[in-house]
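Trainee: please work out how this folds:
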Amino acid sequence: MRLQTIAFIIYILCVGQCSFRVRALVAVYDPSIKAPRCNSVGDSCDTRALLAGVGAYEVNAPNTVDGCQDNSPAYIPGDEAIERIVIKSKDGGNMAAGKLLVIEAIVTTASDVSGRTNTGYREIIRFYHASTSSAGWVYIAGGSVLPGSGMILFRYEKALPKGGIHAIRVKLGYGESSTVNPCSNSSYSTPYIDVDDMVFEIAAAEETSDAPSSVPSVALSVSPSVVVSALPSMNPSTSPVSTPLPTSMPSLEPTYMSSTEVTSLPPITTTLA
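Mentor: From the prediction side, this is the model:
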């Protein structure tokens, strides 16, 4: 009873004044937008194994808010694929407008490209951003690695100017060089492309006291040999119809995860131009 009384007093004193930190969030697949999402503000949002695989091997494929399809035959699980997307605040507090955010994508490179028409390409990764207030996808970063590099962590740091609902798109393709086309499922694209989205929410700038006055961004980085949690079964799934980025999210209780799941990633070893 005493603890309940203390909690009630703290609640009364904090109404309209206190900002409570939400723990790391695990995204859940939202059938209304056809992609994984975190529907509340936290210090991070993680897709875990929701995006693992590519094409018919990917659960809830294609996991994109606009119906963009993976342009990949994916005959074997050894083809390139986006496995996981994580976004988190760099300072460990709640994600908010103006604060530096860390965007991470864990991908698997193709294990063998000797049977492909062109064998001299690199694995190209592109990051895009969209929000309910933007006109569409905006290219923000990119990098590349050689096929056969195993599992790779790409990391990019960026601040977003406005709070609300946002989406990050990651596009991974063998020899895919287009930065303008966020989908690249056209006839001129290479037939080995995985595209995945994650929808998340950040607080407005006025809700945090440590937001910088400018919106900084830094170079994309890459780190090898990242261990990912167990992947889902490789059963083909049905592709959804095209759906626009929503203006609001249906209510859903957030799922929590241990922060060590993200912070235990190895240090950056290479910075890409």
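Trainee: rest of the way, CA atoms for contacts and neighbours
Mentor: OK.
Trainee: wait, what's in contact with the nearest residue to Thr47 once chain neighbours are set aside?
Mentor: Nearest residue to Thr47, sequence neighbours excluded (CA to CA, 6 or more residues apart in numbering): Ala27, at 4.9 Å. Counting by CA atoms under 8 Å, 6 or more residues apart in numbering, Ala27 touches Pro36, Arg37, Cys38, Cys45, Asp46, Thr47, Arg48, Met198, Thr255.
Trainee: compare these and tell me which has the most neighbours.
Mentor: The most crowded member of the contacts of Ala27 is Cys45, carrying 33 neighbours; neighbours defined as other CA atoms under 10 Å.
Trainee: that one contacts Val28, doesn't it?
Mentor: No: with contacts counted by CA atoms under 8 Å, Cys45 stays clear of Val28, the gap being 9.9 Å.
Trainee: quick one more, to check against the first:
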Amino acid sequence: MGTRKFGPIAMWLACATPAFAEAPQQDKDVWITIGTDALPTVRASFKAQGVALSAPLREKKGVAALRIRESQIDKLAGVIHDKLHRCAGFIAHDSEEKALAEVENASAPQQSLAALISYTLNNAPSVNAMMAGVQELNIRNTINSLSTNWTSRRYNQQSGKDAATWLKDQWTTIANGRSDVSVEFFTHASTTSPQPSVIATITGTTLPNEVVVIGGHLDSINGSGSSYAAPGADDDASGVASLTEAFRVAIANGYKPARTVKFMAYAAEEIGLKGSADIAAWHLNNKVNVVGVLQLDMTNYKGSSYDFGMVTDNTNAAQNTFVTNLISTYQPGLSYTNIACGYGCSDHASWHAKGFPTSMPFEATMSTDNPNIHTARDTLTEMGGTANNSVKFAKLAVSFMGELAKGATTGNTPPPTGEDPGGGGTVNTATYDATLKAPKCAAAGTGCDSGTLLNGRGGVGPEVNRPNTINASCTDGISGSYHSDESNDRLKVTTTDGTNLAAGKQVKVEATVWAYSTTADTLDLYYSASASSPSWKLIGSYKPSSTGATTISATYTLPTGSLQAIRANFRYQGSMASTCSTGAYDDHDDLIFTVQ
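Mentor: Have a look, this model is predicted:
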């Protein structure tokens, strides 16, 4: 992942094993961009080692351009990791001009070329068919091959190029001669990366000009230098293996996406995201409509109690909600938390800088990541000898592909692509409305889903934009702990006949709650014909059928009103229904939706 994992020099020397002679290299000037919040720490650490860091060439809105010596790259990455506990933290550029341009672009990111996407979940038969085929052994074998066939996959060594050739051959075999599938190298300038990137493409059937990307990086590095072993089993053979398995099950199940899907193994990530920067720039310059990018960088180390760490910086918030909805829907027993990864964290940052929507689910939090990365100890053995943790990432990649690219596997019917943001015939995913201060579906479809926006309670858990009640009119209790005590995690309203939300239609309300007690907890459900000026009407009060995660359902008939709302008041104890109870464990959430 990026250039982040370097430990102290003594640890590198103790862990690393010389692999082959390092060719002498001229120590030349290189240009980087870095987060300005990291500069004081980096400058102080360099000074303590007798190295003066030059002043920024340009600095703007949290990003700075610097000129440093090539020999200082490893030192820089080590400081960022050891002192700031961050993932990566800089991007390399091959000229001062490009570094300065990145400062300007990072300060004012370009608007996405992507078409408006309705993030609907309506392709379960095909997604489930592919997910059922994911096999740990296949992922394990790919990790093992990439991390043991070569001493290193470093971008500027023959072994790095050989690893790319091996992967291209593997993907070509998986493609099995399908005429709609291609596997090819993306060749970079020799000064950028002698190692090529590898891209497998499944051409879309009905929307071939809209592209979904799933990627990871192929290269590896040892922080002690290029003459030391860099197996890179977790970083990032595991990510490449996870996306390889997603590609395999797609082909094995005869999957034909509506949108084009590209699987990418990037070169030269470890020395400043060079490979992905080339590729993202090519897609921007050629006006390719990339509608979504998923980055898999390190998937096989279980360092956290959470199954996924969702990177929130330099990613797309709406797509992140879509990804966490995929987790909740297709792998409901798994958990996630939001994390910050830092400037220039991994290859998703290259796409984000060009204005494309990106997401990156990570294997841990930044403080609980794999301690062996960028050393000779980054092996499959050090991760227990299995690829069990990577299985859930391969499945997430499959669900991302199936629900964003749509299309179908053999024997299944393709669902609507959802390219019409009007949402007709789809359950829309809500986004936060900053005016009304609650999740809102602005278009009328067959339903409205809060997704993960409500997950948690107050400051207990990952709930964003809390309290998520209209006009912030009802605050949550703040006692207890996340998913031990009460929280209302999700609200969904849908028509019972599958038509669009309209006055007079019967609708089903589903509230997913985390219950502490089946006797002391109560959910009060309300509706209002007007979200702008609510007048709450009680639907009913309900007891959870079990503790932990459970869904409570109720029905009512939609009144007249173009913008309506429902409220979930989940309370601990109390004998009377309330729109805004005041208990220390109580949670209150609203969902706003458009009605025809």
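Trainee: before we move on, the earlier item: what lines up against the residue nearest to Thr47 of the first structure once you look at the second structure?
Mentor: When the second structure is aligned by TM-score structural alignment, Ala27 of the first structure is paired with Ala430.
Trainee: do the same with Cys38 of the first structure
Mentor: Checking TM-score structural alignment: Cys38 of the first structure goes with Cys441.
Trainee: do Lys99 of the first structure as well
Mentor: The equivalent of Lys99 of the first structure in the second structure is Lys505 (alignment by TM-score structural alignment).
Trainee: try Asp70 of the first structure
Mentor: Under TM-score structural alignment, Asp70 of the first structure pairs with Asp476 in the second structure.
Trainee: how much space between Ser575 of the second structure and Ile251 of the second structure?
Mentor: Noted for Ser575 of the second structure: a distance of 56 Å to Ile251 of the second structure, by CA to CA, to the nearest Å.
Trainee: same question for Ile199 of the second structure.
Mentor: Taken as CA to CA, the span from Ile199 of the second structure to Ile251 of the second structure is 15 Å.
Trainee: now do the helices in the stretch 101-250 of the second structure.
Mentor: Assigned by DSSP state H, counting those that start in this stretch, the stretch 101-250 of the second structure shows helices spanning 124-132, 136-148, 158-175, 239-252.
Trainee: now render those helices as a markdown table, adding distance to Cys580 of the second structure.
Mentor: Output for the helices of the stretch 101-250 of the second structure, formatted as a markdown table (distance: least, CA to CA, whole Å):
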| stretch | distance to Cys580 of the second structure |
| --- | --- |
| helix 124-132 | 36 |
| helix 136-148 | 48 |
| helix 158-175 | 56 |
| helix 239-252 | 45 |
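Trainee: minimum distance to Thr321 of the second structure: which of these has it?
Mentor: The closest of the helices of the stretch 101-250 of the second structure to Thr321 of the second structure is helix 124-132. By CA to CA, the value is 17.8 Å.
Trainee: which other helices and strands contact that closest one?
Mentor: Packing partners of helix 124-132 of the second structure (3 or more CA pairs under 8 Å, 6 or more residues apart in numbering; DSSP states H and E): helix 239-252, helix 388-404.
Trainee: ok, now with 7 Å
Mentor: helix 388-404 (3 or more CA pairs under 7 Å, 6 or more residues apart in numbering; DSSP states H and E).
Trainee: residues in the first structure aligned with the helix it packs on?
Mentor: The aligned range for helix 388-404 of the second structure is empty, by TM-score structural alignment.
Trainee: which parts of that helix are buried?
Mentor: 388-404 (16 or more other CA atoms under 10 Å).
Trainee: A strand includes the match of Asp70 of the first structure, no?
Mentor: No: Asp476 of the second structure is assigned coil when assessed by DSSP: H, G, I helix; E, B strand; the rest coil, not a strand.
Trainee: and it, how many neighbours?
Mentor: 26.
Trainee: okay, it and Arg58 of the second structure: tell me how far apart.
Mentor: 44 Å.
Trainee: quick one on the thing from earlier: quick check: neighbours shared by Cys45 and Val28 of the first structure?
Mentor: Listed as contacting both Cys45 of the first structure and Val28 by CA atoms under 7 Å, 6 or more residues apart in numbering are Cys38.
Trainee: OK, contacts around Ala106 of the second structure?
Mentor: Ala106 of the second structure neighbours (CA under 7 Å, 6+ apart): Ala353.
Trainee: residue in the first structure paired with it?
Mentor: Mapped onto the first structure by TM-score structural alignment, Ala106 of the second structure lines up with nothing.
Trainee: and Ala106 of the second structure, how far is that from Gln319 of the second structure?
Mentor: 19 Å.
Trainee: do Cys441 of the second structure as well
Mentor: For Cys441 of the second structure relative to Gln319 of the second structure (CA to CA), the value is 15 Å.
Trainee: so who does the residue nearest the centre of the first structure touch?
Mentor: By CA atoms, centre = their mean, the first structure has its centre lying nearest to Ile85, at 3.3 Å. By CA under 7 Å, 6+ apart, Ile85 of the first structure lies in contact with Asp46, Thr47, Glu104, Ala105, Ile106.
Trainee: okay, and the fourth one sits in which element?
Mentor: Spelled out, that is Ala105 of the first structure. Following DSSP states H and E, one finds Ala105 of the first structure within strand 100-108.
Trainee: average gap between that strand and the second structure?
Mentor: Superposing on the second structure places strand 100-108 of the first structure at an average distance of 0.6 Å from its equivalents, by mean CA distance after the TM-score superposition for the first structure.
Trainee: returning to that earlier point: looking at Ser575 and Ile251 of the second structure, which is more packed in?
Mentor: Shown here are Ser575 of the second structure and Ile251; by other CA under 10 Å, Ile251 has more neighbours (19 against 9).
Trainee: grab the nearest non-local neighbour of that one.
Mentor: Using CA to CA, 6+ apart, the closest residue to Ile251 of the second structure is Ala175 (6.6 Å).
Trainee: ok, Pro361 of the second structure next?
Mentor: In this structure, Pro361 of the second structure finds its nearest non-sequential neighbour in Met310, 4.7 Å apart by CA to CA, 6+ apart.
Trainee: map the one you found onto the first structure.
Mentor: Met310 of the second structure is assigned no aligned equivalent in the first structure, the criterion being TM-score structural alignment.
Trainee: and the helix or strand where Met310 of the second structure lies, what does it pack against?
Mentor: Per DSSP H and E, Met310 of the second structure falls inside strand 308-311. Here strand 308-311 of the second structure touches strand 336-339, strand 361-362, going by 3+ CA pairs under 7 Å, 6+ apart.
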